[in-house]
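Enquirer: Show me the folded form of this:
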Amino acid sequence: MSLKLHTIIASTRPGRVGPGVAHWFNDFAAEHGKFDPVLVDLADFDLPVFNEPEHPRLRNYRHAHTKAWSESVASADAFVFVTPEYNYGPPPSLLNALNYLAVEWAYTPAGFVSYGGVSGGLRAVQVTKQILTTFKMMPIPEGVPMPMVFPHLENGKLKPEEIYKTSATAMLDEMYKWAEALKGLRSQHKASLQTKAQAA
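Expert: This next block holds a predicted model:
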């Protein structure tokens, strides 16, 4: 069974360029061949600012949007976040989506395709990596930064430079190693969650 990789479009604002970047990476991941890639758009879940009455670790979700988001995240073996940088940090939409859940993220590797101006979104990536470790995720060092990305977009589609492809290959190769290595922990974790749910 192929490992499932979710490429998550982190920005939800009107006029965003994230979908063009994410579509390219998702297609590239398919060509790479080691993952079953799934493109996930945060905008499709329409998550309000966190509004669940109980702590996410309890998984006692009240709202349909949370249940749908939980199901999506729990089905993945690895994640790539396609993110811009807002004021030296990640977009609020990404932080909000991360905070909606807790245990669903555990024992998965995470990579980043970041874009923006001169920094290529790297400062947002560094901030987000610290947060991911709280969820027992493994943020890997390899990534795909895209500084000054805007000239490489044409009609919403990315015209990738060769360095994007080289970086994406290195990141996917490393993510696959971690996803395979963590597979046993993910299986044990999911079995434990099912047992707790049945006992509740």
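Enquirer: use CA for all of it now, contacts and neighbours both
Expert: Noted.
Enquirer: Would you confirm that M138 contacts F112?
Expert: No: between M138 and F112 there is no contact under Cα atoms under 8 Å: 11.8 Å.
Enquirer: between the two, which one's more packed in?
Expert: F112 (28 against 23; other Cα atoms under 10 Å).
Enquirer: The more buried one is in what secondary structure piece?
Expert: F112 belongs to strand 109-116 when assigned by DSSP states H and E.
Enquirer: Can you list the residue ranges for strands in this structure?
Expert: With DSSP state E, the ranges of strands along the chain come out as 3-9, 35-41, 78-83, 109-116, 138-139, 144-147, 153-154, 157-158.
Enquirer: Those: which one's closest to A168?
Expert: For the strands of the chain, distance to A168 was read as Cα to Cα. The smallest value, 5.9 Å, belongs to strand 144-147.
Enquirer: about what we covered before: how far does the strand holding F112 sit from its chain's centre?
Expert: On the basis of Cα atoms, centre = their mean, to the nearest Å, strand 109-116 sits 8 Å off its chain's mean C-alpha point.
Enquirer: Excluding covalently adjacent residues, which one is nearest to K67?
Expert: Nearest residue to K67, sequence neighbours excluded (Cα to Cα, 6 or more residues apart in numbering): Y61, at 6.4 Å.
Enquirer: From E104, how far off is the one you found?
Expert: To E104, Y61 is 13 Å away according to Cα to Cα, to the nearest Å.
Enquirer: To compare against the first, here's the next sequence to fold:
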Amino acid sequence: MSTELTHQDAPLRVAVIVASVREGRRGPAVADWFLRTAGSHGGLELDLIDLADVSLPLEMPGWGSAPSPAAAAALADVSPRLAAADAFVVVTPEYNHSFPAALKNLIDWHGAEWRAKPVGFVSYGGLGGGLRAVEQLRQVFAETHTVSVRDSVSLHGPWSGLTEEGEPRDVAVSEGAAKGMIGQLQWWGRALRTARATAPYAG
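Expert: Sure thing, here's the model as predicted:
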């Protein structure tokens, strides 16, 4: 019984992924704000993965084949961090009604690391606030057997909607949205962590 309680009470390990790698990106500022906001909720162990610091291979292996030694070396840091996570939060802009190629590359290089875990989204960009990128990501993550939580955080026009310190100008609305998304992520994260520990996922 004590082991079960310890497992249930353990902090939820959340990998926060900064999707944009472009020069001049606002992703790190948005991620910093989210990390501060999420850190105030308690019960979370946050791991920031900035794709600008990850040298992802550009060529995918053949179906069913193992990565080349060079690709395996490039993935050696990021893959274990994804595998250790109980949940994910993707911080993404919207590029041409979609999401960054670096993020798709990260998703495609991994399989079991995503399965039967929840993912939430913090998006930003223009009048749409990155929502079209999020809608596409929901379809992509569904294919990896990842559960996307319903609520998301959408920051509209980050170049004018964020202060120089990276804080949203409409703090009440943004923090309210973050609270709702984090609550759902925690519920699904704990439920799915228990389910994975109880029985293998049939995926």
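Enquirer: Can you report how many residues lie near the residue nearest to K67 of the first structure?
Expert: 19.
Enquirer: What of Q139 of the second structure?
Expert: Quick note: Q139 of the second structure (other Cα under 10 Å) scores 12 neighbours.
Enquirer: The aligned residue in the first structure for it and F25 of the first structure: what is the separation?
Expert: With TM-score structural alignment defining the correspondence, Q139 of the second structure maps onto Q130 in the first structure. According to Cα to Cα, Q130 of the first structure stands 23 Å off from F25 of the first structure.
Enquirer: L98 of the first structure too?
Expert: 21 Å.
Enquirer: more crowded one of those two?
Expert: F25 (24 against 17).
Enquirer: Map that one onto the second structure.
Expert: In the second structure, F25 of the first structure lands on F34 (TM-score structural alignment).
Enquirer: Report the contact partners of the residue positioned nearest the centre of the first structure.
Expert: By Cα atoms, centre = their mean, the first structure has its centre lying nearest to F81, at 3.4 Å. Residues near F81 of the first structure by Cα atoms under 8 Å, 6 or more residues apart in numbering: T7, I8, I9, A10, A110, G111, F112, V113, S114.
Enquirer: Only the buried subset of these, as a ChimeraX command please.
Expert: To isolate the buried subset of these in ChimeraX, counting by 16 or more other Cα atoms under 10 Å, use the following:
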select :7,8,9,10,110,111,112,113,114
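Enquirer: which residue ranges form the helices in the first structure?
Expert: Assigned by DSSP state H, the helices in the first structure fall at 18-32, 64-74, 92-100, 122-134, 162-181, 183-199.
Enquirer: buried sites along the last one?
Expert: Buried residues in helix 183-199 of the first structure, counted by 16+ other Cα under 10 Å: R186, H189.
Enquirer: Need the residues that contact it.
Expert: Against helix 183-199 of the first structure from outside (Cα under 8 Å, 6+ apart): D77, A106, Y107, T108.
Enquirer: got it, and the fourth one?
Expert: Contacts of helix 122-134 of the first structure with the rest of the structure, by Cα under 8 Å, 6+ apart, involve 83-86, 88-90, 112, 114-115, 138-139, 145.
Enquirer: could I get those residues as TSV with distance to S2 of the first structure?
Expert: Below are the contacts of helix 122-134 of the first structure laid out as TSV (distance: Cα to Cα, whole Å):
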residue	distance to S2 of the first structure
T83	25
P84	29
E85	32
Y86	34
Y88	36
G89	33
P90	30
F112	21
S114	25
Y115	28
M138	19
P139	21
P145	26
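Enquirer: which of the residues you listed are buried?
Expert: Buried members of the contacts of helix 122-134 of the first structure, counted by 16+ other Cα under 10 Å: T83, P84, E85, G89, P90, F112, S114, Y115, M138, P139, P145.
Enquirer: contacting residues around the last one?
Expert: With contacts taken as Cα under 8 Å, 6+ apart, P145 of the first structure has the following neighbours: F112, V113, S114, Y115, G120, G121, L122, Y164.
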